[in-house]
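Visitor: From the sequence below, what's the structure:
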Amino acid sequence: METEQNVLYAFKSIQQLACSPNQPEYLFQTHFHWMLIGMAGAGAVSMEHGRMELASGTAILGSPGDCVLQTETENGECRVFFIEFMPLSIRMPAQDGSLAEAGAIYLHMYNHAPNASELIALAEQLFSTAITHPEVPQRSLTAHMLIQQMMLWWVKDHQAGHDERWTTEQSVLAALRYMESHYTEALTRELLAEKAGISSTYFSVLCKKVSGFSPSDLLERLRVHRVSELLLQEHGHKSKLDELAHRSGFRDAWYMSKRFRKVQGMSPTMYKQAFVPERIASLEYPYTYHFIALGVVPSIARFSSSSHEVIPLDVRAKVTELPMLASMESQKKWLEISKPQLIVTSSMESVQERFRSLAPVVHIPWLSLSWREHLKWIARLVAKEAEAIRYIEVLDQQAKRLREKLQDRIAPNATVSLFKIENNRCYLYGIRDAGCIFYEFLGLLPHPVIQQRLAQDPNFHSMEISMRQMADFAGDINFIILVPDVGEQNDLLRMNEHWRQFELKNERPVIYLDYREWLHYDPVHIADQLTKVMPLF
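Guide: The predicted structure follows:
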């Protein structure tokens, strides 16, 4: 991979895409450098440079031009992250102290990484920062820093593939990562030691040093925690012990139950029936607020970086805050100190693999579930189902009273369009974030195009449109979500012809919303947003 000594990398965009038997290929046409990161399924990428395979957990780095992603999964879809970025050449300051100059450059980049679990975690964090629930302040800086981390990963991966001077400890860590992703297979100390290139006895010593466990104990924990995950995620389905043993790598149900009791202090059946975690790690800030809505305070968690806080300070003070930009290894150290009994995340299998040795890791999908489903799922984990039902009922009753008050203020069948303008881009929102308030709770009608999208996907998030299209998607009432006091954005709006036409010539009402208050999707923020509805109309 070609690199430059004085180069930084700037974030451009990120998309989450899928190819399926109904749409077997996807054409990318880009003027920017890019990454494709496989999350699920299998496919192949064809480009001028050649053809590369892309499977779950792998990644491809490419240069500007056209490429085609094709699925190779007959029954299912190939899901990927597509990330665009720009290399910037930095000239060092002159001796007279004049400012450095920066300019976009072209680098010849084509590379394939067969084991990109850490890159997947960074991509998920980037997608969360830029698209799913971006936060103020520092979101642009966060996105650029994540791109730097991702490119540093590529450089290290490239050097590792061509530099045999790995330390012995690095080799052991690589073998342990292999264990984390292959724990259901028949692994032996000798096999892992061979991968590390050292004797089995020395491997045991170094494994104990870097992980705190012997190889057999670490493998046992991975398997027991996987059983725990399966038990915690059973919704109305009761798996047989033999099935659990098979899915977690144990040879039979009897041996699994014996090892499970050693690690968890109770039988699998008792764990399923009575275990309620007291020390919880929430790796996603919306899930943190779900727990708090149920009266459960995580021991370590991420919070919204918004300056508008909606929970009491004394509650937040009880929680160790997990840094937003922490690397995978740094997060692991934070979690080791916290000693959680359960880790909750929306990330993919890569995060489960890396943290499973610490505690069971429950994956709760973010985009495919509504906030109600999130709350009920989390409630089942902590035996708070009744509290979840009551919380939902209170919000629904609050929304019903608001609808009655708004009947005389909003014309029947009036349409509402919800726009977000950020980083020189415009998005038209669906049912998520502020759309949840206006469409789900208040029962207002979105633009017909959004109605069609919601008919296809009840959890439809948003779609990117051009500023020129804003007039085409305008409703009878229009909400514009803006980042307050951002000079670059304000300059963009003042200079953009299409925005001026929309704002000045549009006879329909335009209402501005504060990004910090309205781009959240959890029950605590929803309750807060409902109290702010009446002044808008």
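Visitor: Please count neighbours and contacts with C-alpha atoms only from this point.
Guide: Will do.
Visitor: Report the separation between the nearest residue to Pro286 once chain neighbours are set aside and Ser257.
Guide: Using Cα to Cα, 6 or more residues apart in numbering and skipping residues adjacent in sequence, the residue nearest Pro286 is Asp522, 5.5 Å away. According to Cα to Cα, to the nearest Å, Asp522 and Ser257 sit 37 Å apart.
Visitor: Between those two, point out the one with more neighbours.
Guide: Asp522 (24 against 20; other Cα atoms under 10 Å).
Visitor: so how far is the strand or helix carrying Val45 from its chain's centroid?
Guide: In this assignment (DSSP states H and E), Val45 forms part of strand 42-47. Put simply, strand 42-47 sits 24 Å off its chain's centre (Cα atoms, centre = their mean, to the nearest Å).
Visitor: so where do the helices sit in the stretch 151-300 of the chain?
Guide: 168-181, 189-196, 200-211, 215-232, 241-248, 253-264, 268-274, 285-293 (DSSP state H, counting those that start in this stretch).
Visitor: Could you also give me the structure for this next sequence, so I can compare it with the first?
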Amino acid sequence: MYAYVSMERHTIQAGGSMSLDIGLSAGQERNVMILGHSGSGDLHSSDQCWSLGKGAAWMSPRRLDVVSLCAASHDEWSVSVLTFRTLDPASEPLIGGVEQTAERVYPLFSELQALDHAVGGAARLERSIRVQQIVLWWMTRRQLSEQQSAEDAVLETIRYAQRQFAEPLTKQTLARRAGLSLAHYYALFHKLTGVGPAEYLASLRINRAKELLLHNNLPLHEVAPMAGFKDGWYLSRRFKQRTGMTPTRFRSSKLTQVAAYSSPCYGHLLALGVEPVAAVVPDWQYSQTRFQHAGATRMISQTESEERRLEALALLRPEAAFCLDALQEEGQSFMAQVRTFAPTVEIPWMSMDWLAQLERIAQLCGRASALQSWMDRYEQRRAQTAQLIRKQVGESETVAILVFRPEGCCVYGVRNVGYVLYRALGLTPPAPVAERLRRDSLFHSRLLAPAELPAYAADRILVMIREELPGSRHSYEQLRHSSAWEDMMNRGVKQVQYIKSAEWLGYDPSSIYAQLGHAERLFISD
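Guide: Okay, the predicted model is just below:
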């Protein structure tokens, strides 16, 4: 229990200071709480400093005698100072520190201020009740803060395990890293992940072993240390315990229940007749694909929270999750968490064209006949489209592809829209693009400085504005009204056509096939 001593209100001028005699070192069992009303400043003791602003509260730590209050230089600082004492000397001392959101105790401070000079038993009881309420609030907040700090420490070890599982990690080493007892660590770990640390590490290691077995022909004694196992024999034993099959048998098996973490991987699987259990796609494609390809696939938008995406994939328990190797940091972090319940199969994005990617996925899924069947249909469609378009577009006629993003204008090579036009249909790019393709057969695109634009003039200019990216339209309008654009148009440009990103950006078999139809409409109906 705690008893009220006093309540004071102080206003410290901008850049000013004052000292507050707490007297805790003199053996007096007193506590001081300071609540910020307006402005901001710092509290200094002989060896500590705390910052306190409007709406924040500070509780004095143990064995503190004097604290200095120093207001910020730009504004006066208004605070209330509550002093109370401990009635039970054996009670556990209150934990000092700062709580940044203390608005809940404002009314209690105001009521204590009003009761400060009241006399009589009722007034003393009222003040005592308010003090107990304030202390209860403080103790609850500090316990929550400590719990959150402990959970944050456990989360850090989980991220560490996702990166370093190949090291000789144990639940004991992770608990020490978190600074918690093994029992406390285990309880929090299980609360956050649903499994214990040992089970979590085992899943990471087995799934990493699966990834390595799928990706290459390394012998088991080389795979083992890369996946966190001491030797090939131990890996083989643990692998069969958890999967029911030997690593050798797994390596020769074919994947059927898979997930796709990207629209290109999803498109590859569809072309092979594989309906993934789940597909995570960008929001701009999500609204289209969820209805175009109805069926057993659980469509998941990339804009959904990480927790919901993981939950959806974990419930479906795919044999593997296909993703691209060009994921941004957020995507890499997400796939590291997917590894706790499924191996992740990375498909090279920039170093492979879509045909090589399709062949790789077909090999992993055992779909050689489906691959050949699809390629036969594609080649027939491609040849028909090329023949029709060549009647409209001469061999000497050049076509340039300009894509506007927030950062500026990009000229495209043979990725996305460029593949169909330059590779599949054999149209002629501007001279600088043709030269670049001679040096780099997989040339994707490059950002142009405005002064470079005239060099990419062509008989036909195809313009794509990435409307789904804020700022792309502004980027286009700026260049469209520049002298560089005018110069380009004066270099023999016969036609400017606008194309939609939703139709032309896909770089997977399903999208490429559809783009052949878009090309017919673009060049034959003009």
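Visitor: So which of the helices of the stretch 151-300 of structure 1 is nearest Glu385 of structure 1?
Guide: Closest of these to Glu385 of structure 1 is helix 285-293, at 11.8 Å (criterion: Cα to Cα).
Visitor: distance from that closest one to structure 2 after superposition?
Guide: Aligned to structure 2 and superposed, helix 285-293 of structure 1 gives a mean residue distance of 1.2 Å (mean Cα distance after the TM-score superposition for structure 1).
Visitor: in structure 2, what residues pair with the strand holding Val45 of structure 1?
Guide: Under TM-score structural alignment, strand 42-47 of structure 1 has no counterpart anywhere in structure 2.
Visitor: What of stretch 212-220 of structure 1?
Guide: Taking TM-score structural alignment, stretch 212-220 of structure 1 hits residues 194-202 over in structure 2.
Visitor: Buried ones in the matching stretch, by neighbour count?
Guide: Gly196, Pro197, Tyr200, Leu201, Ala202 (16 or more other Cα atoms under 10 Å).
Visitor: Dump the residues you listed to TSV, plus distance to Ala320 of structure 2.
Guide: Shown next, in TSV, are the buried residues of stretch 194-202 of structure 2 (distance: Cα to Cα, whole Å):
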residue	distance to Ala320 of structure 2
Gly196	23
Pro197	22
Tyr200	17
Leu201	18
Ala202	17
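Visitor: what's the closest of those to Cys49 of structure 2?
Guide: So of those, ranked by how close each gets to Cys49 of structure 2 (Cα to Cα), first place is Pro197, at 37.6 Å.
Visitor: which ones are touching the nearest residue to that closest one once chain neighbours are set aside?
Guide: Setting aside the residues directly before and after it, Pro197 of structure 2 is nearest to Lys171 in space (Cα to Cα, 6+ apart), at 5.5 Å. By Cα atoms under 8 Å, 6 or more residues apart in numbering, the contact set of Lys171 of structure 2 is Leu182, Tyr186, Pro197, Ala198.
Visitor: which residue sits closest to the second one in space, ignoring its chain neighbours?
Guide: Residue nearest to Tyr186 of structure 2 in three dimensions, not counting chain neighbours: Gly196, with 6.3 Å by Cα to Cα, 6+ apart.
Visitor: Just list the residues touching the one you found, thanks.
Guide: Tyr186, Phe189, His190 are the contacts of Gly196 of structure 2 under Cα under 8 Å, 6+ apart.
Visitor: Tell me if I'm right that the first one and Val195 touch.
Guide: Translated: Tyr186 of structure 2. No - contact between Tyr186 of structure 2 and Val195 fails when scored by Cα atoms under 8 Å: they sit 9.1 Å apart.
Visitor: What strand or helix carries the aligned residue in structure 2 for Ile450 of structure 1?
Guide: Correspondence of Ile450 of structure 1 to structure 2, assessed by TM-score structural alignment: Val433. Assigned by DSSP H and E, Val433 of structure 2 belongs to helix 431-439.
Visitor: that older thread, pull the number of nearby residues for the residue nearest to the match of Ile450 of structure 1 when sequence neighbours are not counted.
Guide: In space, Val433 of structure 2 comes closest to Gly413 once its chain neighbours are excluded; the distance is 6.5 Å by Cα to Cα, 6+ apart. Applying other Cα under 10 Å, we find 27 residues neighbouring Gly413 of structure 2.
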